[in-house]
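In: Following is a predicted model, sequence given first.
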Amino acid sequence: MSKKILFILSEYGYWGEELLGPVVACDENGYQAVFATATGKRPQALPPSLDPGYVDPPLGRSVTTPEVAVAATALDGSSRLDNPLSLTAWIPDRPYFSEPDYLRKIEAYYRDLGAIETDIEQYDAMVIVGGSGPIVDLANNGRLHELILAFVEADKPIVAECYGVTCLAFARNWDDRRSIIDGKHVTGHCKEYDYKDGTGFIGTDFNMGPPPYPLEYVLQDATGPTGRYHGNVGRETSVLVDYPFITARSTPDSFLAGRKMVEVLEKGLRKFGW
């Protein structure tokens, strides 16, 4: 049976290194990378993430080495990303309560969701790639939330990077509305790393300014009184494993997150970084 990892990417821009790190781990360890986006549109890297001369405003330095820029540019321009799966075509859309014949529609919805359990048997893990794009089409994507819940139910690990970690905080069972990271230890984009201006997206000229929410605060609340958010400010890397979740704070953590994913899958790693 072939080994496969499902990668979820935004159609509004991913950060180059945050795809490259886990993909390199897959390629080096015999895992096939399968890519998916919200509607099946080809993902594109955010231009600053491919530019070693780009100075990250909060950090005051470049966060992309020349070597990573070359490799990430090659991956972004390769045919590997040409035909991603579509979450819209794959996963049903939950009906509104106000829709006519709601009961029959919600029954059909749950029947259709059952097929996901079979669909994901082929995958060993999921990676939610970070960057600013996930803010737009992944963080509050109900279809992605259902996929995340299915992976958790199947006891399959999930890697989430940077603003991709938001998807974990918002993925909730509709019965109890508790975050799936309640009681877990996670990392993610810390307040000190947030832009004050310049949060942008592929395909738009819109400068959002700062991010629409401080992810650190979201994660502090979602992990609850028995879990914890770890910013690890001042440390060069921040990757946590609290199985089944592998969370990475930002760009420099991408290669480490990929390596830890392999350790989780092949060596039984269940806790790291806290």
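Out: Happy to help now that I have it.
In: make it CA atoms for all contacts and neighbour counts henceforth
Out: Fine.
In: For the protein, which segments are assigned as strands?
Out: Ranges of strands in the chain, per DSSP state E, are 3-8, 31-37, 55-56, 61-62, 85-86, 125-128, 158-161, 185-186, 228-229, 239-242, 245-248, 271-272.
In: Check the gap between the spatially closest residue to residue 181 that is not a sequence neighbour and residue 70 for me.
Out: Leaving aside its sequence neighbours, residue 181 sits nearest to residue 223 (CA to CA, 6 or more residues apart in numbering; 5.3 Å). Counting by CA to CA, to the nearest Å, the gap from residue 223 to residue 70 is 37 Å.
In: In terms of neighbours, single out the busier of these two.
Out: Between residue 223 and residue 70, residue 223 has the larger neighbour count (other CA atoms under 10 Å), namely 21 against 15.
In: Use this one as the comparison:
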Amino acid sequence: MTEALFVVSAADHWTLQDGTHHPTGFWAEELVEPYTAFDEAGYTITVATPGGRTPVVDPASLEPDTAGGEDRAAALEASLHNLHPVLEHAVPLERQRADDFDLLFVPGGHAPMEDLAVDEKFGELVRHFVDSDKIVAMVCHAPAALLPAFASGGRWLFEGYRLTSFTNLEEAQAGLADKAPWLLQDRLQEAGAVFSSEDPWQPHVVVDRGLYTGQNPASSRPLAERVVADVAGQGTTR
């Protein structure tokens, strides 16, 4: 049985450049699609959040204009309703060990930029996954959670890795680039990542060694399906 640690940010806001709080949380599609793909593949999924707090959905991700229409928004809302008992009983992230899992997955939304991006203990957990040659997968804004991961010598763990995330252009088109305290693409490149991107809003998945990243919400299902296919091909089970 494949054991997946599904880490969700517990932040309900993103602190903007001027100090105001922008309501956020996890992005619905980025949680629902990978969770569903892993569940369909028969994975045992452990949902963990900082402090074991119940995560909240970014309300914008359930608006028809951003979700892909009224039917799609309704379907996502129904899926989240079904997943509520799982999210409500999230376990404390601080108590999780890489030895107990086969892979790590983090969905996006701006929330990870508020908490996971500056969580040194989470960075250590990521390092343990990498040191054990286990898959680390993140989509959209979630690669912000790679930033606190450092090798034992102090070098950023993903320096020289090819990866992707929500791009500066997508942030600008979403209307938040001018308000952001920092832009994820810039921060990843400054840290030493080899950044890869496709046209805005198009699915794009990048795999480099054990790091799997997706560019945007549309990349959520393709990223999860790539993880499932590769785990099946490697025979990674516990």
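Out: In hand now; what should we look at? Being a predicted model, the structure only gives us computed values, none of them experimental.
In: Mind checking the TM-score on these two?
Out: Scored by TM-score structural alignment, normalised by the length of the second structure, the superposition of the two chains gives a TM-score of 0.84; 220 aligned residues with a CA RMSD of 2.3 Å.
In: I'd like to check which residues are in contact with the residue nearest to residue 181 of the first structure.
Out: Residues touching residue 223 of the first structure, when contacts are defined by CA atoms under 8 Å, 6 or more residues apart in numbering, comprise 169, 179, 181-186, 229.
In: So what does it match up with in the second structure?
Out: In the second structure, residue 223 of the first structure lines up with residue 192, judged by TM-score structural alignment.
In: how close does its match sit to residue 162 of the second structure?
Out: Summarising the geometry, the distance separating residue 192 of the second structure from residue 162 of the second structure, computed by CA to CA, is 10 Å.
In: next one: residue 58 of the second structure
Out: 28 Å.
In: Looking at the two, which has the bigger crowd around it?
Out: residue 58 (21 against 18).
In: Can you tell me what residue 31 of the second structure aligns to in the first structure?
Out: Using TM-score structural alignment as the criterion, the counterpart of residue 31 of the second structure in the first structure is residue 19.
In: what's the answer for residue 202 of the second structure, then?
Out: Using TM-score structural alignment, residue 202 of the second structure sits opposite residue 236 in the first structure.
In: Likewise for residue 61 of the second structure?
Out: In the first structure, the residue matched to residue 61 of the second structure (TM-score structural alignment) is residue 49.
In: show me what contacts its match?
Out: With CA under 8 Å, 6+ apart as the criterion, the residues that contact residue 49 of the first structure are 15-17, 64, 69.
In: If we only consider those, which is nearest to residue 78 of the first structure?
Out: Distance to residue 78 of the first structure across those (CA to CA) is lowest for residue 16, with 12.8 Å.
In: Contact partners for that closest one?
Out: Applying CA under 8 Å, 6+ apart as the definition, the contact partners of residue 16 of the first structure turn out to be 45-46, 49-50, 69, 72-73, 76.
In: Compile the residues you listed into JSON lines and extend it with columns for distance to residue 108 of the first structure.
Out: Putting those into JSON lines (distance: CA to CA, whole Å) gives the following:
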{"residue": "45", "distance to residue 108 of the first structure": "37"}
{"residue": "46", "distance to residue 108 of the first structure": "38"}
{"residue": "49", "distance to residue 108 of the first structure": "42"}
{"residue": "50", "distance to residue 108 of the first structure": "44"}
{"residue": "69", "distance to residue 108 of the first structure": "46"}
{"residue": "72", "distance to residue 108 of the first structure": "42"}
{"residue": "73", "distance to residue 108 of the first structure": "43"}
{"residue": "76", "distance to residue 108 of the first structure": "38"}
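In: I figured residue 134 of the second structure hits residue 105, correct?
Out: No. The criterion here is CA atoms under 8 Å, and residue 134 of the second structure misses it with residue 105 at 11.0 Å.
In: Now list whatever residues contact both of the two.
Out: Shared contacts of residue 134 of the second structure and residue 105, counting by CA under 8 Å, 6+ apart, come down to nothing at all.
In: Look through the first structure and tell me its longest helix.
Out: Taking DSSP state H as the assignment, the helix of the first structure that covers the most residues is helix 102-119.
In: What of the second structure?
Out: Ranking each helix of the second structure by length (DSSP H) puts helix 70-88 first.
In: ok, residues contacting it?
Out: 28-29, 32, 47, 53-55, 62-64, 67.
In: Now find how far off-centre that helix is within its chain.
Out: Average the C-alpha atoms of helix 70-88 of the second structure, do the same for its chain, and the two points are 18 Å apart (CA atoms, centre = their mean, to the nearest Å).
In: try stretch 141-160 of the second structure
Out: Computed by CA atoms, centre = their mean, the separation of stretch 141-160 of the second structure from the middle of its chain amounts to 14 Å.
In: Which positions within it qualify as buried?
Out: For stretch 141-160 of the second structure, the buried set under the neighbour-count rule, 16 or more other CA atoms under 10 Å, comprises 141-151, 156-159.
In: Check stretch 221-233 of the second structure too.
Out: When burial is assessed from 16+ other CA under 10 Å, stretch 221-233 of the second structure yields the following buried residues: 221-225, 227-228, 231.
In: For that stretch, grab the matching residue range in the first structure.
Out: Residues 255-267 of the first structure are where stretch 221-233 of the second structure aligns, taking TM-score structural alignment as the criterion.
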